[in-house]
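Novice: All I have is the shape, not the residue letters:
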């Protein structure tokens, strides 16, 4: 009997270690924001090209105006700005720092800059009232990094940017109301627990996806049937485990690697008789439905 063998330690989302080259931008720093912090309506002066680390952390902002010409928003710059409701990034912004708008508990709308290449780790982590994320057709975003939208519990739908290739680990973890995701053609990797415990009602992956990391769609309890594209090479452990309403997982090809417990024991796996997927099902005790 053919067996799909386990390969040792694998990285699902590549680590980007290239150092960011710090530009000599005029930066609005924490020690310069005292006057601006006194206002609930903050207008960042046009002279600034960057907002520094924690510059407006825990600030009482209700509205924010950012100038065209702003290039960078630093790490945790607006973290825990508890009354900030909307953010529109000017198309001059090329970089966001980790956690820049995390824990903004009433933030409901964010419009991305076309010139961003990635969304950093924890950028909108625990923004529990986030309802809208806007990308334009000209968006340059290629990566959504780890925990970028972790526990955005009221986000119901999102159309991902057209040049996206990688979704990081835990990127949308526990977005419990996330029912609809439009994935772009060109997407290659979905990381570990990327959509763990989401409310997805259907799943249409493009035929460019190659890697589904461990528990990528774990506990998506509204899914009832999934058909995987034949581009998938790695189907890692527990990828659809915990999807209690999933009746059928259809796999019409033989991935290079299939991990353990990819679905619950009651889920049928639809495949070709005599395939490696069929052998995997027999070995692990899954019920098969054969494709004619």
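Specialist: The structure has been received and is ready for your questions. It should be emphasised that the depicted structure is a prediction, and the values quoted were computed from it without experimental measurement.
Novice: from here on, contacts and neighbour counts on C-alpha atoms
Specialist: Fine.
Novice: Report the contact partners of the residue nearest to residue 178 when sequence neighbours are not counted.
Specialist: Leaving aside its sequence neighbours, residue 178 sits nearest to residue 156 (C-alpha to C-alpha, 6 or more residues apart in numbering; 4.0 Å). Neighbour list for residue 156: 131, 177, 178, 179, 180 [criterion: C-alpha atoms under 8 Å, 6 or more residues apart in numbering].
Novice: Quick check: of those residues, which has the highest neighbour count?
Specialist: With neighbours set by other C-alpha atoms under 10 Å, the maximum within the contacts of residue 156 is found at residue 178, which has 24 neighbours.
Novice: hang on, residue 279 in a helix?
Specialist: Yes - inclusion of residue 279 in a helix is indicated when DSSP: H, G, I helix; E, B strand; the rest coil is applied.
Novice: could you measure it against residue 272, distance?
Specialist: 10 Å (C-alpha to C-alpha, to the nearest Å).
Novice: one more structure, for comparison:
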């Protein structure tokens, strides 16, 4: 599962500041920029001061400051401490994210803190809450709800081991997020709920231990399980071991259970594992191989994404569901194999298909092959299927292909040309994004719509040849393609002088590769298949009288023409035209 994109939140916050006429009136006062809340109180939209020890005032110009807005202190690397004013009731998304703040003091008035207010504050060692606060409290610099039954936020800069207080029954979402210096966590017998991402991105965490009297959770060798050890919840990312053998009690590997474990080269799955959760092994960058026992039925999205050292994937007979981007960014995988008898999947030449090979799921990104021909049985190429297949220079799509998923060929850096068959009606989001060696594209007669950034950042692209009418288009289709021209066939419709910002021109037959062969003058004509072309000749270009020599309906994109009578004339000139 993908995490929230903080950069997007940041950009939105800045956009609101740059366009004050779209929001509440903007007020600038000393070290702050304010907007006005619906009740007339002030919201800190941006801090503009010098940093250091910041004390947020209670009022400005007689108006109370009641909220700290989205990204108000985002990325401020001069902050050391913040004392929040006694009228502030809410702290919004990313309010202090990526700042250098070391400690924060919250008054009794704060009753709403966004879960990501202090994300990526790697220097933050303490959050202190006033004792009269009705919603929050703190102990040893850690943020809790008021009665300390929920642990809300462990300061990311706080180091060493930590024992969760006995009062805590719930570990909140992102509670220990990005706690780089945290080495171990001890859970009491009272913890009954651990929410998503609780231990996400804790690279120094070596062990999670659980009191043996806990009825909901357990631990073995520092690894966190549910009480029955059927679900493996969290393998500590700081564990230095290079291999791990999973207990056979495990049937479910939890979401992000092994996320970002930099030392694991080998994991032996238990013989009863049925579900591998989303992003379970994402960014296990030295994991070299994985074999799925026949018990595995579901591999969720991003399960092995960015496992850049993984060289092979062996799928057992039980897997019937592989979700999106499960193996995205596995750049060293040279082959995917599927056990005989699997009812849902098959493999041919190391490429993953559905059982009857009508859907192509995944081409191994680490393959050294420079060309690939999609089998004639394939009608559907799924999202990201060829993404980051860097070595492929050419891909031949069969005329039976009907659908091509989003980003299907994105980041195929070696790809130089592609022909989209007539059967394809739509190209979705970022289909060929960042294929920077792609020079020309042939598009068939069936294309009716083209999506956002389909050819964006294909910086070598010079020609896109449309046999179709001008398709409906999204925005930024050719973003960053400075040399691209869209060529269209005569008699096609809806073309204008530009197409999504690039110039257009008629697509006409071209004479190429002329030569004398077996006493006949010959050449090739390149054009769109299915078009009729006429070769005409004349003997004088200053006063040309063109005569038709041969007409042909192109069965492919190239036609060979030869003239056995060329020696009957002192000179002869040729042209190819559309009838």
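Specialist: Now that the structure is in, tell me what you want to look at. This is a predicted model, so every value here is computed, not measured.
Novice: After superposing, what score do the chains get?
Specialist: The TM-score (TM-score structural alignment, normalised by the length of the first structure) is 0.64; 256 aligned residues with a C-alpha RMSD of 4.3 Å.
Novice: Would you confirm that residue 552 of the second structure contacts residue 525?
Specialist: No - using C-alpha atoms under 8 Å, residue 552 of the second structure is not in contact with residue 525, being 10.5 Å away.
Novice: Looking at the two, which has the bigger crowd around it?
Specialist: Between residue 552 of the second structure and residue 525, counting by other C-alpha under 10 Å, residue 525 is the more crowded of the two (22 against 13).
Novice: which element is that one on?
Specialist: Assigned by DSSP states H and E, residue 525 of the second structure falls within strand 520-526.
Novice: so that strand corresponds to what in the first structure?
Specialist: Per the alignment by TM-score structural alignment, strand 520-526 of the second structure matches no residues in the first structure.
Novice: which secondary structure elements does that strand contact?
Specialist: Packing partners of strand 520-526 of the second structure (3 or more C-alpha pairs under 8 Å, 6 or more residues apart in numbering; DSSP states H and E): strand 510-517, strand 558-563.
Novice: in the first one, what's buried?
Specialist: When burial is assessed from 16 or more other C-alpha atoms under 10 Å, strand 510-517 of the second structure yields the following buried residues: residue 511.
Novice: With the last one instead?
Specialist: Buried positions in strand 558-563 of the second structure, judged by neighbour count with 16+ other C-alpha under 10 Å: 558, 559, 561, 562, 563.
Novice: can you name the residues of the first structure that it overlays?
Specialist: The counterpart of strand 558-563 of the second structure in the first structure, using TM-score structural alignment, is absent.
Novice: Please work out the angle formed by the directions of that strand and strand 520-526.
Specialist: 160 degrees (axes from the mean of the first three to the mean of the last three C-alpha atoms, to 10 degrees).
Novice: can you check the longest one too?
Specialist: Calculated by the same axes, to 10 degrees, strand 510-517 of the second structure forms an angle of 160 degrees with strand 520-526.
Novice: what's the next secondary structure element after the strand holding residue 525 of the second structure?
Specialist: strand 532-538.
Novice: Which strands or helices does that next one pack on?
Specialist: Contact here means 3+ C-alpha pairs under 8 Å, 6+ apart; on that basis strand 532-538 of the second structure packs against strand 547-553, strand 573-577.
Novice: shared neighbours, residue 279 and residue 272 of the first structure?
Specialist: With C-alpha under 8 Å, 6+ apart as the test, residue 279 of the first structure and residue 272 reach no residue in common.
Novice: what's the neighbour count on the equivalent of residue 416 of the second structure over in the first structure?
Specialist: Using TM-score structural alignment, the partner of residue 416 of the second structure in the first structure is residue 201. With neighbours defined by other C-alpha under 10 Å, the count for residue 201 of the first structure comes to 15.
Novice: now residue 284 of the first structure
Specialist: 12.
Novice: do residue 35 of the first structure as well
Specialist: For residue 35 of the first structure, using other C-alpha under 10 Å, the count is 9.
Novice: Residue 46 of the second structure now?
Specialist: Counted with other C-alpha under 10 Å, residues neighbouring residue 46 of the second structure total 23.
Novice: quick one: it is in a helix?
Specialist: No - counting by three-state DSSP, residue 46 of the second structure is not found in a helix; it is strand.
Novice: For residue 64 of the second structure, see how far away it is.
Specialist: Residue 46 of the second structure sits 16 Å away from residue 64 of the second structure, going by C-alpha to C-alpha.
Novice: In TSV, list the helices and strands packed on strand 532-538 of the second structure along with distance to residue 295 of the second structure.
Specialist: Output for these, formatted as TSV (distance: least, C-alpha to C-alpha, whole Å):
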stretch	distance to residue 295 of the second structure
strand 547-553	56
strand 573-577	63
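Novice: which of those is buried the deepest?
Specialist: Compared across these, strand 573-577 shows the largest average neighbour count, a mean of 16 (mean count of other C-alpha atoms under 10 Å).
Novice: That one packs against which elements?
Specialist: If you count contacts as 3+ C-alpha pairs under 8 Å, 6+ apart, strand 573-577 of the second structure packs onto strand 510-517, strand 532-538.
Novice: now the shortest one against strand 520-526, angle please.
Specialist: So that's strand 532-538 of the second structure. Between the axes of strand 532-538 of the second structure and strand 520-526, defined by the same axes, to 10 degrees, the angle is 140 degrees.
Novice: quick one, strand 532-538 of the second structure and strand 547-553 angle?
Specialist: Using the same axes, to 10 degrees: strand 532-538 of the second structure against strand 547-553 is 160 degrees.
Novice: Then the first one?
Specialist: Going by the same axes, to 10 degrees, strand 510-517 of the second structure is angled at 110 degrees with respect to strand 547-553.
Novice: quick revisit: quick check: which of the helices and strands packed on strand 520-526 of the second structure is nearest to residue 224 of the second structure?
Specialist: Residue 224 of the second structure sits nearest to strand 558-563 of all those, at 63.4 Å, using C-alpha to C-alpha.
Novice: Show me what the closest one is packed up against.
Specialist: Applying 3+ C-alpha pairs under 8 Å, 6+ apart, we find strand 558-563 of the second structure packed against strand 520-526.
Novice: Also compute the angle for the strand it packs on relative to strand 573-577, please.
Specialist: Interaxial angle, strand 520-526 of the second structure versus strand 573-577 (the same axes, to 10 degrees): 30 degrees.
Novice: Identify each of the helices in the stretch 151-292 of the first structure and give its residue range.
Specialist: Using DSSP state H, counting those that start in this stretch, the helices assigned to the stretch 151-292 of the first structure run over residues 276-284.
Novice: Show the residue spans covered by the strands in it.
Specialist: In the stretch 151-292 of the first structure, the segments counted as strands under DSSP state E, counting those that start in this stretch are 157-159, 166-167, 180-182, 189-190, 211-212, 225-227, 234-235, 248-250, 257-258, 268-271, 287-290.
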